[in-house]
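A.B. asks: just coords:
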């Protein structure tokens, strides 16, 4: 898949597609490549761009609020997840996190309780070109914990995350990480306490805040627009 880009407009498509836009119809060449410029039948030019991780956040079909790129960056940075790692993920939702991890080269098994949401996530993995590395299973991960083991990373975005964290020692390899996203501080507290009870190490809970900067003739300051807070991330590690 590629993107056709013109100023603030983006159109997701594939080589050979016919794309209808407000600036005319674009016949996308079958041999189109990133960096090319194509024109609509009205002579309007569009740049061709490769689909990358941040673009997935904008263009994957959504079944709920996906994890923000800044939160995914913290997960990657804190855990060092890399190509060849095995990841157990629960709370797939749209699948943005799973797609990012798959594009990093990790092998991901992700559980989504809603079968319809799981179907959408599978389609999103195809779009992200990671379907060979990301397996989406419909169901509750807690029903399968006894049969799962040997993971380098456990990522959770579920209401019962604390219950899964209690089982982390049997799910992870030595040195493996846990990363849990919590929308509310009460659930973050439950997760951290569960990590302590499970004798995990390097336990840390952080609030994720990001503010854009405004620069103008009057001076420089953080923007007053938008919401900088998204949630809480708890990290822990098995010895």
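C.D. replies: Structure received. All values reported here derive from a predicted model rather than from experimental measurement. Numbering: from 1, shown residues only.
A.B. asks: from here on, contacts and neighbour counts on C-alpha atoms
C.D. replies: Fine.
A.B. asks: quick one, what contacts the closest residue to residue 17 other than its chain neighbours?
C.D. replies: Spatial nearest neighbour of residue 17, chain neighbours left out: residue 28 (5.4 Å); criterion: Cα to Cα, 6 or more residues apart in numbering. Residue 28 makes contact with 14-19, 38 under the criterion Cα atoms under 8 Å, 6 or more residues apart in numbering.
A.B. asks: With residue 134 instead?
C.D. replies: The contact partners of residue 134, by Cα under 8 Å, 6+ apart, come to 98-99, 102, 107-110, 125.
A.B. asks: Inside strands: which ones of those residues?
C.D. replies: The strands, defined by DSSP state E, take in 107-110 from these.
A.B. asks: And here is the other one:
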């Protein structure tokens, strides 16, 4: 059964499945089996919660984390620059929390994702169930570089997304992994890795090789005026894209 977001007027949010119980200082709420998005449910103390469908940003906030997940702005760049969409076959490595895989699965892609830590992989499987994409996302525990022979022997992927330290060694095989016109995307937290990735893409015969630093500034709007926020760090990392032609 799909999970829903339960939202209170004080901006508190909880994720629950139909049939679950929610216990807070606002009271106890038994979530009905037939609950629908838009329904207003009350705790035994009369406090109202509105049921909502989970959307991408909600997954980012409520997934169980095994490390720093990919930021929504980076996910947007990956999907925007690769055109990942319904019907695509996507190979992903460095699953982590699984936010990128979940976004891709909810967009209709068929995702095979590799996570080297078996415990992290198990958490990611649970997150895929929460996102309702467990049938679209195959979370595999293992090193993608050890599965390249089998992966390159298949029908090919429309998109390959990598968030691993050994990404260049996978990019070297991108020509055999990608279908004609397919894209590879590599997230690098450090700029030094960008050159390795770019050189590997060139050696693999890929084209349209481009790297972007991802920076985003939040704006504070107040009575005195509007200015960039002084909180947080706008930089996350570097995204390199290349295409098989």
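C.D. replies: Great, that's in hand. None of the values given here were measured: they were computed from a predicted structure.
A.B. asks: Please work out the TM-score for the two chains.
C.D. replies: Once superposed, chain against chain, the TM-score is 0.98 (TM-score structural alignment, normalised by the length of the first structure); 239 aligned residues with a Cα RMSD of 0.9 Å.
A.B. asks: hmm, back to that, quick one: the residue nearest to residue 17 of the first structure and residue 42 of the first structure, what's the gap?
C.D. replies: According to Cα to Cα, to the nearest Å, residue 28 of the first structure stands 14 Å off from residue 42 of the first structure.
A.B. asks: three-state assignment of the aligned residue in the second structure for residue 146 of the first structure?
C.D. replies: Aligned by TM-score structural alignment, residue 146 of the first structure pairs with residue 149 of the second structure. On the three-state scheme (DSSP: H, G, I helix; E, B strand; the rest coil), residue 149 of the second structure is labelled helix.
A.B. asks: Point me to the helix or strand that includes residue 220 of the first structure.
C.D. replies: strand 219-222 (DSSP states H and E).
A.B. asks: Could you identify the longest helix within the second structure?
C.D. replies: Criterion DSSP state H: the longest helix present in the second structure is helix 118-131.
A.B. asks: chain center to it, what's the gap?
C.D. replies: Centroid displacement of helix 118-131 of the second structure relative to its chain, using Cα atoms, centre = their mean, to the nearest Å, is 12 Å.
A.B. asks: average offset between the helix or strand just after that helix and the first structure?
C.D. replies: Note on helix 118-131 of the second structure: by DSSP H and E, the next helix or strand toward the C-terminus is strand 137-141. Mean deviation of strand 137-141 of the second structure from its aligned counterpart in the first structure after superposition (mean Cα distance after the TM-score superposition for the first structure): 0.7 Å.
A.B. asks: one step back: against the second structure, where does the strand holding residue 220 of the first structure fall?
C.D. replies: Mapped onto the second structure using TM-score structural alignment, strand 219-222 of the first structure covers residues 225-228.
A.B. asks: Please work out which residues outside that stretch touch it.
C.D. replies: Residues contacting stretch 225-228 of the second structure (Cα under 8 Å, 6+ apart): 217-221.
A.B. asks: Tell me the gap between it and the middle of its chain.
C.D. replies: On Cα atoms, centre = their mean, the centre of stretch 225-228 of the second structure falls 30 Å from that of its chain.
A.B. asks: Find the nearest non-adjacent residue to the aligned residue in the first structure for residue 47 of the second structure, please.
C.D. replies: Residue pairing (TM-score structural alignment): residue 47 of the second structure is matched to residue 44 of the first structure. Take residue 44 of the first structure and drop its neighbours on the chain: the residue closest to it by Cα to Cα, 6+ apart is residue 23, 6.3 Å away.
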